[in-house]
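# requesting a structural model of the entry that follows:
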Amino acid sequence: MTVVRVALPVPLRQHFDYLIDPALPAQVGCRVRVPFGSRQLVGIIWQLAPADGFAVDKLKPVLALLDSRPVLPELLCRLLSFAADYYHHPLGEVLISALPALLREGRNLDDYQPKAYALTTQGQQLSADALKRSAKQHALWQALHKHPLSESVLLQQHRRPTLKQLLDKQLVAEHIVPATPFAAPPKPVTGLKLTSAQALAVSAVTQAFGRFERLLLEGVTGSGKTEVYLQSIASLLCQQQQVLVIVPEIGLTPQTLARFQARFDVPVLCWHSALSDSERLHCWLQASSGAAAIIVGTRSALFLPFWRLGLIIIDEEHDQSLKQQDGFRYHARDLAIKRAALQHCPILLGSATPSLESLHNALNKRFIHLPLPDRAAGQALPRFELVNLKQQVLQYGLASQTLATVKQQLALGHQVMLFLNRRGFAPALSCQECGWLTECQRCSAFTTYHKQSRQLVCHHCGASKAIPRQCGSCGSTQLKPLGQGTEQLEENLQQLFPDIAITRLDRDSTRRKGALHQALDEIHQHGARLIVGTQMLAKGHHFPNVSLVVIVDVDGALYSSDFRAPEQLAQLITQVAGRAGRGSSGGTVLLQTHYPEHALLQDIIQNGYAAFARSALHERAQTCLPPYQQLALFSAQAHQSQHCQQWLQQLAECARQFPALQLLGPIPAPMERRAGYYRWQLQLYCTSRGAMHQALTLLLAELASWPLSRKIKWQLDVDPTDLS
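Sure thing, here's the model as predicted:
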């Protein structure tokens, strides 16, 4: 028996040795089913015949080898190994997270390969009258007598039970059809006419083919970044190389997919969490075999096993959705750069509002900077106006100046978009007599009133309950909504503009499958329309008929304890504003605020995001904050607050032995209690990336033995983007 070292999906930072029959074709990257305590787990072979293995008589045998060839190729194993080391996460959980759910369950991969059916020798020799008593079997036998059929074609005309009956009679045999790479187009597809800046960007990308290069495409909203992507891809497809396009959210995949499918006559597939398990495995197989030319997906598409990857594109590279916020906390943008280095292919990062980290790399010549300063069709950038709410009469949360401008644009037949980053009807219910507010019993937050579902919902832990009839403090029945959400804004607009169609885009209205696609189709219909939405509207969408954008409440993000808040607000304002004026008519953006003199608002409006970002970088350098220092975040949560504080205090005392580290904390998290747990955090800063990771490795090895570590839940987040 041979010893194999297996990585298992358990929260332990170690591997496990097992015995396997040397006659089996075991390879690194293959799945095995092994005993683990009282359970059976599916793991990944990580090492063959390790030199430091345990004695053979102390090891258990592998129960089954599930693959004859690796499901994780060598290059992908190297990427995942790097990710596990960099983010200090157990390797077994990292490896398993890169596989589709059906493979994680131990399903046989051959069961999901493309199949074809043909008559056996017995079936070919069968007389034409033998199946006359079964018309359906006879019809299928006749169809296969002409030629074999693929499974997809066969099931279009015949039922699966009929096929099974012929298989059971051994008249038909099943064959796996080897997948073939996509056919390269004979010549590049001609696209739209490019501006000089777009042409320079496309030239820079195509010249980088075949080698690792990092490129940052910084283009204002409407500058034609997608056209740069499309024309860069065109010549690559002629070389029969694959392309990975990562978008930050599921909501952006349909329109991105449609544009790529309309331009290229090659297989273009999507990958995101809304697909079924079988659909995701199909996409995984197509990418692995080379049958898929282009994959458009969310962050986990980064781990697909491509046959011949030639280019990686990260659209909206600044977006926080690219960072996984629980479990294996990786950043898709940063790991995509590592994958491009391993693949020896270029990576193109695109955004109208690049992150300060990427901009810092571009200014320091680590990235090739490709600016697109003007809109592709020559339209002017939208004009900003600050609406001072302290000097206006408000009607349903909208100033009189705002309503007058909305009426004017609707009268011209244009569309108007109102952005409010708060779903539900109201952020809370308030007692009109004593001021009591509906609070979540498990979080340091208020519960949001959802009028349509008649529920109070906590948007942090998901807890919901019925609307109370009385105040929880004084017993009064005078409970009224406090504040405004998209649901209430939609209702109020229906009263103000009864003859105008309204489309609401938020997580509640698009929960049903196909609802988002239907809503986007409605928006693209011509004619006056009001569009109400949350952050789903903020990026990527092209609404040519929108001439006015109203940011209903910009004040909520002006004052925050997170040092990244100004950057995120500037990105949000710029992205939302970019939906205006993309057609033939000009664009206007109204920002409703009680603080029109705020320096951040004035900087964005007067100078634009590019100038703001450079001044923000200067401020980060002066305060020694990322990207000028490395940041790691230890967070702890427990039912008793003192346990978190004590554990982090012990960690802080241990971390002080590393002089390169600077500590902030232990401090309560900005949201001190969530889902019934008290939350504390400790922030670690270091100017040297190497020194930071060396310290983290030693700290993790030490804290595993602390008794208090078993009384709390703790996590380490390297390069965190959310400090809440």
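
# C-alpha only now, for contacts and for neighbours.
Will do.

# distance check, V576 against S400.
To S400, V576 is 22 Å away according to Cα to Cα, to the nearest Å.

# when the two are compared, which one has more neighbours?
V576 (25 against 16; other Cα atoms under 10 Å).

# and the more buried one, how far is that from L569?
Distance from V576 to L569, counting by Cα to Cα: 11 Å.

# next, the second sequence, to be compared with the first:
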Amino acid sequence: MCNIMFVVKVMLFIPINKTFAYLYNFKKKPIVGGRVIINFKKNKSVGIILSYKIYNKNKKNIELKYVDSIIDNFSIFNYYVWNTILKCSKYYRCSINFIIFFGVPKFIKKGNSFKNKLNFVWSITKLGRLIDINILKKTPKQFYTLSLLRKKNIDKIFLKKCNISNYIFSQLCKKKLCEKVYKDFKISFINKNKINNNFFLKSNDVFCKYINRILSNLNNFSTWLITDNLFYMKLKFYFALFKNILKNDLKILFIVSNLYMLNKIKNEIKKNMSYPIYSYHSKLTDSKKIKCWNEFQKKNASIIISTKVGVFVPIKNLGIIILDEENNLSYRVLGKWTFNLKSVILLRSYYEKIPVILESSEPNLSTLYNVQKNKINCIKISNDILNFYKNLKKILIDIKIERFRGVFSLSLIKEINFHLKNNYNICLIIDGFSYMFYFVKCFKCNYIFRCNVCYQICEFKIHEGVFVCRFCFNINKEFKCLYCKCEKFVYSRCNTSFLIKNIKEIFDNTVIIFLDKNNTNKNIKFFSKSIFISKKKYLYKYNLYNIKLLIFLYIDYYFLFPNFRSTEYFSQIYYSIIRLFLESYNSSFKIIIQTNLIYNMLFKKLIYNGYNNFSKYLLKCRKKYKLPPFSLHAIFRIESNKKHKILFFLKYIKPFLEKISKKEKKFWFMCSNYIFLEKYKKFFYYNILFSNNTKFALRKIFDKILKYFNKFLSYNKIYLIFDIDSVQIISFY
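Just a heads-up that it's a prediction; the model follows:
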């Protein structure tokens, strides 16, 4: 044993804000980022070494436990990834435990080794071939398995199909009739790196100058934005870029928003390139993840397509990082560590000294602001999409003037009937339509209240307490059920079941298909003369054909919401849906929008001027009122299991923040009116919005809060979460 003893700070794979000290008494020095086994609460558990120092016997130390054993002789993360993790913990004012807990797969948390598990196959022995099989007739399962083994070897997949247990094979092994045969894992890809040159851009193309500029900055940090593109034009640009990067034996990390896009891009790359391609996501098994981590450490050129889980995966010879659809809200991760994936990727690429490509046809206003400041280089692949937007027919229906049968106006019903007669399909987008109006049900029999004159569904005005018919404009002040004559009622917002009933009443013999996460392309048959109902997040999964009418039922919710970012989100949703339809069909179709905001300036510019002009107008408005990205907003979230503890903490923190706001004129804060309850996780939380001109000034304020209230928070078990890149819609009212 070595004379020098170390005190090691160990982090457990539990989402808690604590590290534990242990004595390290081994021949080798402790490795930061290496895993060890320790005794924690009478159980052996796996942890990671965060730091170490030499043990001083003269100092009065608390009696510490010893580290039980070492798992790894190397750090799990490389130098660049470890630096990004440390920087993230400082930037987000978050414990390193939560960051590592998010970025590490399950096999590392369990303490499994990085060695690839060898695949095995059950095969028959010589004795098994020579023996008379009729001897095993008393044990029919053994008889059946041996007869299968005489035909072919059996692997794990075939075992599940035949419903044969491992116990039967163990019994046959004891009789020396079969045995395990191990095989090494081999990745199946073509060794000859052939490329389909017909798919790529020509050397004389205009976009080659952008590719050459990116390639010249391969060893330096630089950010690029690709906008105004269709899917296949975007792929052509990527493949031309990949062709040059992979020649230098570098790896490419391609991050996508969902598994559907991952598989779609992977299949397109496989068709045109024969370099090794790896997909990494949360649904992979532990054995496959181990194989991926080992393959990423090799020097050969490869393409890695991953979801947000692959941000902290260590990759050797990483050449470039690509973030697809950078405006997607799924990159926003909420929890004990709230962060935006884009900012983490930029941090990693800064330490790795490699370029980053952000792709979006509808980029965030913060990225467009950085483009104006020349911090991000902009690449426009094609202008075809702008011409498509201009040529589309748009019909706006004013809700104030029109008559309605339930959710549908009479002019909209005419358009739907016309398209159904011509055997066309129709798509209804129902994002935000639940806020259209309130309808009333009977308390006992669930009868929907209708007008006495025209027998159409009535709208309930909550503030006035009146029932208004949206067809004949008749006003009723009293409610009485026709069937059970009950006077009690319940009001609720529009939902999908209400919408489907309404469609069946108006349009007879039409096929209604509701698209959600449970359905797949294989299970759905697409007919002519059918109505598809979907939200934006499920629409990309399906290939819809022969659609000539796209309907937005109600969009006022996004413009009337108290958060100023909601208009930006709707503009991204609106143009991404249109782009998705243009990529699928390349044909003209009508767009109908039901709204009260026909004469609104913002709404007009969004619909008619295109996303680029609309985003420029929004930036001007935000500059006028000093809103992000011209100022910085951060959310300070207080969490606790008990409500009175938050109230007690607010008595001290509010006057403390008022003193800071008097000293610093550019700083202001806004508190929410209520303490909110998280129903599923069963804890209370309270939001405070901070605003300042610089991030440095906001960080100073956060540090002051942690200094003054650290002991108070730990004693009362109150958790603080600093959301610095706040882009989500939060509730203050």
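
# let me see the TM-score of these two.
After superposition, the two chains reach a TM-score of 0.78 (TM-score structural alignment, normalised by the length of the first structure), with 672 aligned residues with a Cα RMSD of 4.5 Å.

# circling back to that earlier point, need the residues touching each of V576 and L569 of the first structure.
Common neighbours of V576 of the first structure and L569, using Cα atoms under 8 Å, 6 or more residues apart in numbering, do not exist here.

# and stretch 630-644 of the first structure, how far out from the chain's middle?
25 Å (Cα atoms, centre = their mean, to the nearest Å).

# which positions within it qualify as buried?
630-639, 641, 643-644 (16 or more other Cα atoms under 10 Å).

# which of those lies closest to C77 of the first structure?
Using Cα to Cα, A632 is the member of these that sits closest to C77 of the first structure, with 24.7 Å.

# so for the second structure, the centremost residue is which one?
When Cα atoms, centre = their mean is applied to the second structure, the residue found nearest the centroid is S330 (2.8 Å).

# name the nearest residue to T84 of the second structure, sequence neighbours excluded.
Of all residues not flanking T84 of the second structure in the chain, R348 sits nearest, at 5.5 Å (Cα to Cα, 6 or more residues apart in numbering).

# isn't there a helix covering the one you found?
Yes: R348 of the second structure: assigned to a helix according to DSSP: H, G, I helix; E, B strand; the rest coil.

# quick one: map it onto the first structure.
Under the alignment (TM-score structural alignment), R348 of the second structure pairs with R339 in the first structure.

# burial of that match, as a residue count?
25.

# then P670 of the first structure?
Using other Cα under 10 Å, P670 of the first structure has 15 neighbouring residues.

# ok but it is inside a strand, no?
Yes: according to three-state DSSP, P670 of the first structure belongs to a strand.

# that one and Q681 touch, don't they?
No: assessed by Cα atoms under 8 Å, P670 of the first structure is found out of contact with Q681, at 9.5 Å.

# picking up where we left off before, please name the residues that touch the closest residue in space to the residue nearest to the centre of the second structure that isn't next to it in sequence.
In this structure, S330 of the second structure finds its nearest non-sequential neighbour in S257, 6.4 Å apart by Cα to Cα, 6+ apart. The contact partners of S257 of the second structure, by Cα under 8 Å, 6+ apart, come to 307-308, 324-325, 328, 330-331.

# in the first structure, where's the longest helix?
With secondary structure taken from DSSP state H, the first structure has its longest helix at helix 599-623.

# in stretch 166-173 of the first structure, which residues are buried?
For stretch 166-173 of the first structure, a neighbour-count test (16+ other Cα under 10 Å) marks 166-167, 171-173 as buried.

# just checking, which of those residues belong to helices?
Counted as lying in helices by DSSP H, out of those, are 166-167.

# so what corresponds to C94 of the second structure in the first structure?
Mapped onto the first structure by TM-score structural alignment, C94 of the second structure lines up with H89.

# does the closest residue to that match other than its chain neighbours count as helix, strand or coil?
Excluding the flanking residues, the one nearest H89 of the first structure by Cα to Cα, 6+ apart is F328, at 6.4 Å. On the three-state scheme (three-state DSSP), F328 of the first structure is labelled coil.

# who are the contact partners of F328 of the first structure?
Applying Cα under 8 Å, 6+ apart, the residues near F328 of the first structure are 87, 89, 93-94.

# secondary structure, neighbour count and distance to L109 of the first structure for those residues - can I get that in CSV?
Listed next are those as CSV, based on DSSP: H, G, I helix; E, B strand; the rest coil; neighbours: other Cα atoms under 10 Å; distance: Cα to Cα, whole Å:
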residue, secondary structure, neighbour count, distance to L109 of the first structure
Y87, coil, 20, 30
H89, coil, 22, 27
E93, helix, 20, 20
V94, helix, 23, 20
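
# between which two of those residues is the distance greatest?
Y87 and E93 (12.0 Å).

# doesn't L530 of the first structure lie inside a helix?
No: per three-state DSSP, L530 of the first structure lies outside any helix segment and is strand.

# which residue lines up with it in the second structure?
Aligned by TM-score structural alignment, L530 of the first structure pairs with I531 of the second structure.

# tell me where the stretch 201-350 of the second structure has helices.
Taking DSSP state H, counting those that start in this stretch as the criterion, the stretch 201-350 of the second structure contains helices spanning 208-216, 231-247, 259-272, 286-296, 341-352.

# just name the most buried of the ones you listed.
Among these, judged by mean count of other Cα atoms under 10 Å, the one packed with the most neighbours on average is helix 341-352 (a mean of 19).

# other SSEs contacting the following helix or strand past it?
Going down the chain from helix 341-352 of the second structure, the next helix or strand is strand 355-359, by DSSP states H and E. Under the contact definition 3 or more Cα pairs under 8 Å, 6 or more residues apart in numbering; DSSP states H and E, strand 355-359 of the second structure sits against strand 222-227, strand 318-324, helix 341-352.

# just tell me which of these ends up closest to P363 of the second structure.
Among those, the nearest to P363 of the second structure by Cα to Cα is strand 222-227 (7.5 Å).

# thinking again about what came up before, what's the longest helix of the first structure in contact with?
With contact meaning Cα under 8 Å, 6+ apart, helix 599-623 of the first structure is reached by 353, 356, 360, 384, 566-567, 570-571, 574, 596, 626-628.
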